[in-house]
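>>> Okay, predicted coordinates and the sequence, questions at the end:
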Amino acid sequence: MPDVAGFRRVAEQATGKQVREVRVHDAQVLRGIGADAFERALRRRFFAEPRRHGKWLLIPTAAAANASAAPPTLLVHFGMTGNLQWCAHDEELHAHDRVVFDFAAGELRYRDMRKLTGIHLAREQAEVDGLLADLGPDAQRIDAAEFDSRLTRTRRRLKPALMDQSVLAGLGNICADEILWRARINPNRSTAELSDGDLGRLHREMREMLRVAVRAGRIPDGASWLTGHREEPDRRCPRCSSALRRLRIGGRSTLFCPVCQPG
């Protein structure tokens, strides 16, 4: 989510600008539409204010004068390696620039190395709703009561529950580790074992961590953040200096402090 918030700010540079041309350099990133149809659907459209839900970026478009078709909405999912770049026209094309939206003021480029997800084009609101139908509330905006209810409705391990996009939309692997470390809760705990105090602390720490990370457009990796120590050869907890442990939970690499986050 913090990364997508940063990409939303990049996309804002195209707000109110008219697409002069769309160049699809790799149609594999398009979902449910071919390159020619995609280019035709967006040429001469105006990009409207982008918004984010979870890990999805939505860019509505506005119709050009006298356009006959309803304006579509771009829905972009970035996966592990996708991003948006605002570039000058004469800036050299990157090897992983898959789609380029050309405006008079510059180019918005969708760049993705692994192409695990990609770009959808919804021609009406029902298609937008369908693509987002399985997502839970956005993790940055959910209130404490709904957070408690959704997280504890089934008995399961806590970290996979936090990362389940149908429970909460937006939390990835590193986000979940950071939140759990800040809340001093073991990632292997069962959701059924959480006290009201645990849930309240978890919600507060999630909101605060996301507030800072969304503003930065990434999860900060400073010395006071768990994330800042993930790749160190001798990983130590930035709070108590104990050796950090790494294990796999729900198929994902998980970093935690066994002292600050006892089982």
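Sure, I can see it.

>>> only C-alpha atoms for contact and neighbour calcs from this point on.
Noted.

>>> Tyr7 reaches Asn83, doesn't it?
No, residue 7 isn't Tyr; it's Phe. Yes: with contact defined as CA atoms under 8 Å, Phe7 reaches Asn83; the gap is 6.5 Å.

>>> Contacts for the longest helix anywhere in the chain, please.
When the chain is parsed with DSSP state H, its longest helix is helix 196-216. Residues outside helix 196-216 that contact it (CA atoms under 8 Å, 6 or more residues apart in numbering): 1-3, 5-6, 139-140, 144, 147-148, 178-180, 182-183, 185, 219-220.

>>> One more to weigh against that first structure:
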Amino acid sequence: MWRPDDRTTKSRDERTPELPDVEGFREVLMTCGRRRCVTDVEVRDAGVLRGVSAQRLRRELVGRRLGEAWRHGKWLFVPTDDGGPTLVWHFGMTGSLRCCSPDEPIEAHDRVLLTIDGSRHLRYRDQRKLHGVRLADDTEIERITDGLGPDALTVRAPEFRELLSGRRRAVKSALMDQSVIAGLGNLLSDEILWRAGVPPRTPARDLSETEIRRVHAGMGRVLETSVVAGCVPPRRSWLTGHRDDSEPMCPRCGWPLCSNRVGGRRTVWCPQCQK
């Protein structure tokens, strides 16, 4: 059952940006900067830069237009024009992109500000600074994506079955492994497994064909709704909507939810619905 030490404490790494959040950030970027020129770059905290200095970031971006942003898993890629480098974002545990008016007050965790056409700010906001911003050429982009599994939005049922088959680790851990399937995080994985009726600790290789089909179908439904919302929505009809309740109950059967750690991550499930 629910462990007392989990009742009121939100795991610090639980609500991290997942595929739907990053898809939402892509929309923010497209609305704020697509086909528009970067007229200034202000790095307020170089601690979020990865493999690039503040001077080089400014030199490479100012005067260039941002192209069509694309996403793979939790990574966001933004090409620039005239043969320039690709701007790459990874949002770690607390990162986000905001499109703001230049006169809007700058928040304490706004680390990098891109001025777009002199009329708006694209702000990278990040409290913990675990990942951040980098520039990449085609070789570097290939290196990043080669280390990732297929994007969770594109995985068909036969490929999904092949990705999970033979893996000894818990299915929850396999779903969250970005080298297996890119884009799923803690909340999505718990929601998907709850909908599929699969216990999170079940070894992936022990799943039946029926269970694999249910997990894949649950993934599709959860992602479809979450991408529209731009996050994993805390709906009261979803497991996600109850995980932070003081006495969380399953929205399907009303049984008390369990909480423990699987693969080092706080995991919530229903012992009745996920037998």
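Nice, I can see it. As the structure is a computational prediction, the values presented were derived from the model and not from experiment.

>>> circling back: mean per-residue distance, the helix or strand just after the longest helix of structure 1 versus structure 2.
Counting by DSSP states H and E, the next helix or strand C-terminal to helix 196-216 of structure 1 is strand 245-249. Compared with structure 2 after fitting, strand 245-249 of structure 1 has a mean deviation of 0.5 Å; criterion: mean CA distance after the TM-score superposition for structure 1.

>>> Tell me which residues are up against whichever helix or strand comes after strand 245-249 of structure 1.
Downstream of strand 245-249 of structure 1, the first helix or strand assigned by DSSP H and E is strand 252-256. Contact with strand 252-256 of structure 1 is made by Asn173, Asp177, Trp181, Asn186, Pro187, Arg230, Leu244, Arg245, Arg246, Leu247, Arg248, as judged by CA under 8 Å, 6+ apart.

>>> Taking strand 245-249 as reference, get the angle to strand 252-256 of structure 1.
140 degrees (axes from the mean of the first three to the mean of the last three CA atoms, to 10 degrees).

>>> In structure 2, which residues correspond to strand 252-256 of structure 1?
Aligned by TM-score structural alignment, strand 252-256 of structure 1 falls on residues 265-269 of structure 2.

>>> Buried by neighbour count, from the contacts of strand 252-256 of structure 1: which ones?
When the contacts of strand 252-256 of structure 1 are checked for burial by 16 or more other CA atoms under 10 Å, the buried set is Asp177, Trp181, Asn186, Pro187, Arg230, Leu244.

>>> Now check structure 2 for the residue matching Glu92 of structure 1.
Counting by TM-score structural alignment, Glu92 of structure 1 lines up with Pro105 in structure 2.

>>> Tell me the secondary structure of its match, please.
coil (DSSP: H, G, I helix; E, B strand; the rest coil).

>>> ok, it to Arg111 of structure 2 distance?
Pro105 of structure 2 is 13 Å from Arg111 of structure 2, where distance means CA to CA, to the nearest Å.

>>> Of the two, which one has the most company?
Arg111 (24 against 8; other CA atoms under 10 Å).

>>> got a list of what the more buried one touches?
Val43, Arg44, Asp45, Ala46, Val48, Arg123, Tyr124, Arg125, Asp126.

>>> part of a helix, is it?
No: looking at Arg111 of structure 2 with three-state DSSP, it is strand, so not inside a helix.

>>> Against Phe25 of structure 2, how distant is it?
Distance from Arg111 of structure 2 to Phe25 of structure 2, by CA to CA: 16 Å.

>>> what do you get for His216 of structure 2?
Counting by CA to CA - His216 of structure 2 and Phe25 of structure 2 are separated by 25 Å.

>>> likewise Arg266 of structure 2?
25 Å.

>>> Of those two, give the one with the bigger neighbour count.
A direct count of neighbours by other CA under 10 Å for Arg266 of structure 2 and Phe25 places Phe25 higher, at 24 against 18.

>>> Quick check: that one touching Ser96?
Yes: shown here, Phe25 of structure 2 and Ser96 form a contact pair, counting by CA under 8 Å, at 6.8 Å.

>>> nearest spatial neighbour of the counterpart of Gln28 of structure 1 in structure 2, skipping sequence neighbours?
Residue correspondence to structure 2 (TM-score structural alignment): Gln28 of structure 1 is matched to Gly47. Ranked by CA to CA, 6 or more residues apart in numbering and with sequence neighbours excluded, the top spatial neighbour of Gly47 of structure 2 is Lys129, at 6.7 Å.

>>> contacting residues around that neighbour?
Gly47, Val48, Gly92, Thr94, Gly95.

>>> ok, the residues you listed vs Val171 of structure 2, which is closest?
The closest of those to Val171 of structure 2 turns out to be Gly92 (CA to CA; 22.4 Å).

>>> excluding its backbone neighbours, what's nearest the counterpart of that closest one in structure 1?
Correspondence of Gly92 of structure 2 to structure 1, assessed by TM-score structural alignment: Gly79. By the measure of CA to CA, 6+ apart, the closest residue to Gly79 of structure 1 outside its immediate chain neighbours is Thr117, 5.6 Å from it.
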